[in-house]
Every structure is written in C-alpha cells, then in structure tokens.
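Novice: how would this look folded up:
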Amino acid sequence: KQDTYGLAAPLSTKRGYASWYFSNFLWAAGGDFITETGRGTYKPSMTSKESTEAMRWFRALGCERKVVQPGAVTMDTPPTNETFEAGRAGMFVVGPYLMPRFDKSLGKERYEVVPMPKGPKDATVLAEGGSVYLMAGSENRAGQDAFAGYAISAEGQKLGMEGADGSTVQLPVNKTVDVTEVRPDPRWKTYADVYRSSGRYAPSIPNWTPVRQTTAETVNALMADCSLDLGEKLRELDTKLAGILQEQGIAG
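Specialist: I've put the predicted structure just below:
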C-alpha cells in the first residue's frame, strides 16, 4: 500500500527538536549553525552556501517530495516514535536508546540499524552523551570525585551497559571497553562505529540552548510554510545568531 512516508522527523520547536534533528543533515552537507573564527570566537553560518543548500534540500523533502510524515512540525520525539512504530514512516534517524523500545513494540526482525548515507561532504551525525553531575557545596567532594571516576572506569561503564530494557550507558566513553564484548548484538557495533567515525558534538560555547532554539524556530517555520522565502529567513536567522553570540561574548 502507498501509505508509508520516507522519513520520520521530529520537527517541533519544543526544546529545539527541529534544529537537533536537522543538524545531522546540515553537518553532512558541510554546513553549520555557527563557525569558529578564532580561539573561542564564532560567527553565524546559516547563510553560507553549504548551509543554504542543506536547508533547501531538507525543506524539499517536506514541501516538494512529500516524504516526511504529515504533522512533523508539531511533533517532538514521542509521537515521532509512534509514527515509526505504526509503519507510517520507513526511516528514522535516531540514537541507540530506542532499540529496547522498538525491539518490544516492533520486534527485532521487523527493522534494521544502518549508518546514515554520506552527504555532500561526509556522513557526520549528531553525537550526544550523558553526564555525571557533582553537587556544588557538597561536604564530601572526595566521594563525588570517586563516584565520577568509577562511572567512567571500565568497570563502571560495563555495569552501566548491562540493563536489559534500558541502561545508564549507551556507548562506552572508556576506550578500553569494547561494546561488542558487553553487547554481542551487532546493531550496537554499528552505532559504536558510526559514533567513532562520524559523531560530532555541538560546539562548546557558554550556552548552546539559545542557538539550538533559535535555529529550530527557523527550520520549523520553513518546513511548516513552504511559501516563505528561504534566503530571507536564513538572513534573519543569522542576525539573531549574531546577537546571541554577542550576548555570550564570543562573537568574532
């Protein structure tokens, strides 16, 4: 039946989802939200040739080719997960944390894990990670440090990966831990290989949240209204990004 869309995409502005998801395609095309101009200074980059072409291509998936699920611009991840599970979309770019859920809801035999195809530049994908938080003002700083050290040790990482339905560790940060030894499922190796070869984190700036939220609003608007002028909206976005960078003292 002709009832399946090509790509499940969470493109809501909530928590910057549209930007979070689009980053995979932006970076693989050689574009960027902001570009480093010096040590710790940045400039807006959404009007660059690469970024503009990436946005134009991604927008066409929804506006012209109609291969993104209807209602994507109002969806964060929960309804997007359900769209994929219901068979209304055939592909979903997502991290390994959903495998336990999909194994139950779909069954392992009904879906497969493959690396994202190479973009115009490379196969860069968004990488993220969990954190160990140390409480300010603790009277037992040594204990906190010891816990953090254990959490990233080989033993701690292996223990964190052993959950059956979910785990505190997805991919090990400790390079002495081989994911295939802890999880023989070959799908985890696919994720580990992609992370090592193609993973990219958002830039380490004082506060990434306003950059993500502001870019999400523009990506969302362009996907929601196909009549908007792409160049104009990206120029407006770069102006907003310039202001954010200036506020954080890292404009360059």
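
Novice: Only C-alpha atoms from now on, for both contacts and neighbour counts.
Specialist: Fine.

Novice: residues in contact with residue 230?
Specialist: 56, 222 (Cα atoms under 8 Å, 6 or more residues apart in numbering).

Novice: what about it, distance to residue 236?
Specialist: As judged by Cα to Cα, to the nearest Å, residue 230 and residue 236 stand 10 Å apart.

Novice: Likewise for residue 242?
Specialist: Counting by Cα to Cα, the gap from residue 242 to residue 236 is 10 Å.

Novice: Compare the two (neighbour count), which wins?
Specialist: Just comparing residue 242 and residue 236: by other Cα atoms under 10 Å the higher neighbour count belongs to residue 242, 20 against 14.

Novice: name the element that one belongs to?
Specialist: Residue 242 belongs to helix 230-247 when assigned by DSSP states H and E.

Novice: Surely residue 188 touches residue 181?
Specialist: No: in this structure residue 188 lies outside contact range of residue 181 using Cα atoms under 8 Å: 10.5 Å.

Novice: quick one, which of those two is more surrounded?
Specialist: residue 188 (19 against 10).

Novice: what's the distance between that one and residue 37?
Specialist: The value you get for residue 188 to residue 37, if Cα to Cα is used, is 36 Å.

Novice: Residue 223 reaches residue 61, doesn't it?
Specialist: No: under the criterion of Cα under 8 Å, residue 223 makes no contact with residue 61, lying 9.1 Å away.

Novice: These two - which one has more neighbours?
Specialist: residue 223 (23 against 16).

Novice: Once you drop chain neighbours, what's closest to that one?
Specialist: residue 59 (5.7 Å; Cα to Cα, 6 or more residues apart in numbering).

Novice: The one you found: what secondary structure?
Specialist: Assigned by DSSP: H, G, I helix; E, B strand; the rest coil, the conformation of residue 59 is helix.

Novice: Verify the contact between it and residue 220 for me.
Specialist: No: if you go by Cα under 8 Å, residue 59 and residue 220 don't touch, sitting 9.6 Å apart.

Novice: please give me the structure for this one as well, since I'd like to look at both together:
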Amino acid sequence: MDIIDLSWWQLGIGFLILIIPAWILWRYKTGLNKKLGIATVRMTLQLLFVGYYLEYLFELDNAWLNAAWIMIMVLVADFATIDRSELNRKKSLLIPIFAATFFGIIVIDMFFLEAVIQLPKFLAAQYTIPITGMVLGNCLRSNVIGINAFYYSLNEHQERYRFYLCCGATRSEAVFPFFQDALKKSANPTLASMATIGLVSLPGMMTGQILSGSSPLIAIKYQIMIMLAIFSGTVLSVYLGIKLSNRFVFYDNDVLDSSILKD
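Specialist: Next up, the predicted model:
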C-alpha cells in the first residue's frame, strides 16, 4: 500500500484537536495556553524549515554538508541542555557538555552507521540525519537529568562528601556515590522505555517505517538497533558530561564551587 500523503488543509484540520487540551488548561486556570500557542507555532515553523532543508540535504547527500548539519544539531542540543539545567555559570559548561555530546554522537554514529549498517556512502543523509537526531534528543533529556542530579545531590550532601575527602579519598572516589546516583536517574527513563517498547507503545521510527511501506520485521530490527544506540549514547554522554564539567566547578582543594547552583 502506498503511503497516504497529508494535504495542507488536512494538516490544518489536525490542529483543531488542540481545542480540547486548551479548554482543559483554560478551565483550570493553569496559565499554560500562551505557552501552548508559542510551542505549537515554534514546532510547526521549525519542522517546516527542517523538512524543506532536509529535502535539499537529501538531494545533495554530501558527507561534508551532512557533517556540518550534525555539528549544528549538537550545538543546539548543547545550548538546550545547559538552558534547561538548573545550574548557574552556564558559559563554563558549554565546552564540556558540547565535547561530551559530540564525542558520544561520533562513537554511536561510527559504530552503528559504518560498522553495523555499513552504509554504501559515508554519512549518507537518509540514515545519518534521522538516527543522529533520535539519539541526540534522548541525550539532551538524559544530560539534563544527570547533571542536575549530580550537582544538587553533591551540594545537599556536602558533609558526606567532605567526610570522604577527610578520610583520604580522592575527589573521584568521594564523588563516586553521587556519580552513581546521577547515572541511575538519567538511565532509568530509557531503560523503562526499552522494557515496555512494543507492548505499551510503538516508537516513532518504527511507526514511520511501517507507514512508508517497510516490512514490520525490517522496522523492528532498525528499532532494536536505535534503542541500543540511544541507551549507549545517553549513558556515554552523561558520563562524559559530568566528568568533563567537574574540571570547571571545583576549587583546588576539591571543594564544590556552590555558585554553580541556583539559590
């Protein structure tokens, strides 16, 4: 069966469903309808821009252009992670978070795209852009959870942390339990999705492939690969993000600079 294309007026009709949640939000005076309107407009404009740009990108399918687009995606994810984090001194975190995200994406892309799928063309846009985007989106969420959990837990239990230091522990040894907690909190949402995928929900990529006419078995194999890539990428980026940012938020005596935390 050929995929059913949506006309612009059909898409416009689809927006009418927002009347229901908008009424509920208005009825209970949540004050969220303005945000809903802004978010809907931004989503529409951003996706239209990306859609038209990807048409151009897919047509050219140039490895350098694809790599440049990935860099832009990582930069946007970097700024979004820092903006959504509940931390101060955001500028000092730009480089470590960017480096962590970029390295994580490079490892995942090279392994899954070049070693597993074995693309006929290096960084082929059809595979590279959507897979990188899905991994990045999850890295963003996990980085926010992990970084917030690490620094706020460390600040809340400073006496415990300093006790470890007084007992002769190195900084790496003293922050170990806080690192452990941050990794657990950032990894749990993805693990929960992996445990229920297919039974509770059908993921976006798998649904898209089936709608476009792919065999469900092919879609399932790709979805399994994507979930492995997402989990590996998120854990790696959170690990590196905390490790690298540590270099900018501790004094020489290993005491946490509390100015990084919001009051």
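
Novice: where does the TM-score land?
Specialist: For this chain pair, the superposition-based TM-score is 0.23 by TM-score structural alignment, normalised by the length of the first structure; 95 aligned residues with a Cα RMSD of 5.6 Å.

Novice: Give me the buried positions along the helix holding residue 242 of the first structure.
Specialist: Of all the residues in helix 230-247 of the first structure, those buried under the rule 16 or more other Cα atoms under 10 Å are 230, 233-235, 237-238, 240-242, 244-245.

Novice: got the buried residues for whichever strand or helix holds residue 73 of the second structure?
Specialist: According to DSSP H and E, residue 73 of the second structure maps onto helix 63-84. Buried residues in helix 63-84 of the second structure, counted by 16+ other Cα under 10 Å: 63, 66-67, 69-70, 73-75, 77-79, 81-82.

Novice: likewise stretch 174-182 of the second structure?
Specialist: Buried positions in stretch 174-182 of the second structure, judged by neighbour count with 16+ other Cα under 10 Å: 174-175, 178-179, 182.

Novice: The helix or strand harbouring residue 62 of the first structure versus helix 230-247: what angle between them?
Specialist: Applying DSSP H and E as the criterion places residue 62 of the first structure in helix 49-63. Inter-element angle recorded for helix 49-63 of the first structure and helix 230-247: 120 degrees (by axes from the mean of the first three to the mean of the last three Cα atoms, to 10 degrees).

Novice: Pull the most distant pair out of the buried residues of stretch 174-182 of the second structure.
Specialist: Largest separation among those by Cα to Cα: 174 and 182, giving 14.1 Å.

Novice: tell me which element residue 11 of the second structure falls in.
Specialist: helix 8-14.

Novice: Please apply the same query to residue 7 of the first structure.
Specialist: Using DSSP H and E, residue 7 of the first structure sits within strand 5-8.

Novice: Could you pull out the buried residues of the strand or helix carrying residue 25 of the second structure?
Specialist: Per DSSP H and E: residue 25 of the second structure is located in helix 19-27. Neighbour counts over helix 19-27 of the second structure (16+ other Cα under 10 Å) mark residue 22 as buried.

Novice: Just the buried positions in the helix or strand hosting residue 212 of the first structure, please.
Specialist: Secondary structure assignment for residue 212 of the first structure, by DSSP H and E: helix 209-224. Of all the residues in helix 209-224 of the first structure, those buried under the rule 16+ other Cα under 10 Å are 211-224.

Novice: same deal with stretch 177-197 of the second structure?
Specialist: Buried residues in stretch 177-197 of the second structure (16+ other Cα under 10 Å): 178-179, 182-184, 186-187, 189-190.

Novice: In helices only, show me the residues you listed.
Specialist: Judged by DSSP state H, helices contain the following of those: 178-179, 182-184, 186-187, 189-190.

Novice: Residue 216 of the second structure: which of those residues is nearest?
Specialist: For these, the residue nearest residue 216 of the second structure by Cα to Cα is residue 190; the value is 22.5 Å.

Novice: So what's the residue count around the residue nearest to the closest one when sequence neighbours are not counted?
Specialist: Closest residue in space to residue 190 of the second structure, ignoring its immediate chain neighbours: residue 231 at 6.4 Å, by Cα to Cα, 6+ apart. Neighbourhood size, residue 231 of the second structure [other Cα under 10 Å]: 20.

Novice: OK, contacts around residue 231 of the second structure?
Specialist: 187, 190-191.

Novice: from those residues, which single one is nearest residue 58 of the second structure?
Specialist: residue 190 (29.6 Å).

Novice: Tell me if I am right that residue 21 of the first structure is in a helix.
Specialist: Yes: when classified by three-state DSSP, residue 21 of the first structure is found to be part of a helix.

Novice: And it, how close does it get to residue 149 of the first structure?
Specialist: Separation of residue 21 of the first structure from residue 149 of the first structure (Cα to Cα) stands at 32 Å.

Novice: re the thing from before, which strands and helices sit next to the helix holding residue 212 of the first structure?
Specialist: When contacts are defined as 3 or more Cα pairs under 8 Å, 6 or more residues apart in numbering; DSSP states H and E, helix 209-224 of the first structure packs onto helix 17-28, helix 49-63, helix 230-247.

Novice: packing partners for the first one?
Specialist: Secondary-structure packing of helix 17-28 of the first structure (3+ Cα pairs under 8 Å, 6+ apart): helix 49-63, strand 125-126, helix 209-224.

Novice: Quick one: neighbours of residue 143 of the first structure, just the number.
Specialist: Neighbours of residue 143 of the first structure (other Cα under 10 Å): 12.

Novice: Excluding chain neighbours, give the residue nearest to residue 82 of the second structure in space.
Specialist: Closest to residue 82 of the second structure by Cα to Cα, 6+ apart is residue 90, at 6.2 Å.

Novice: Likewise for residue 71 of the second structure?
Specialist: residue 102 (7.9 Å).

Novice: Can you say which helix or strand has that neighbour in it?
Specialist: Judged by DSSP H and E, residue 102 of the second structure forms part of helix 90-109.

Novice: Go through that helix and flag the buried ones.
Specialist: 93-94, 96-105, 108-109.

Novice: Brilliant, that's me finished.
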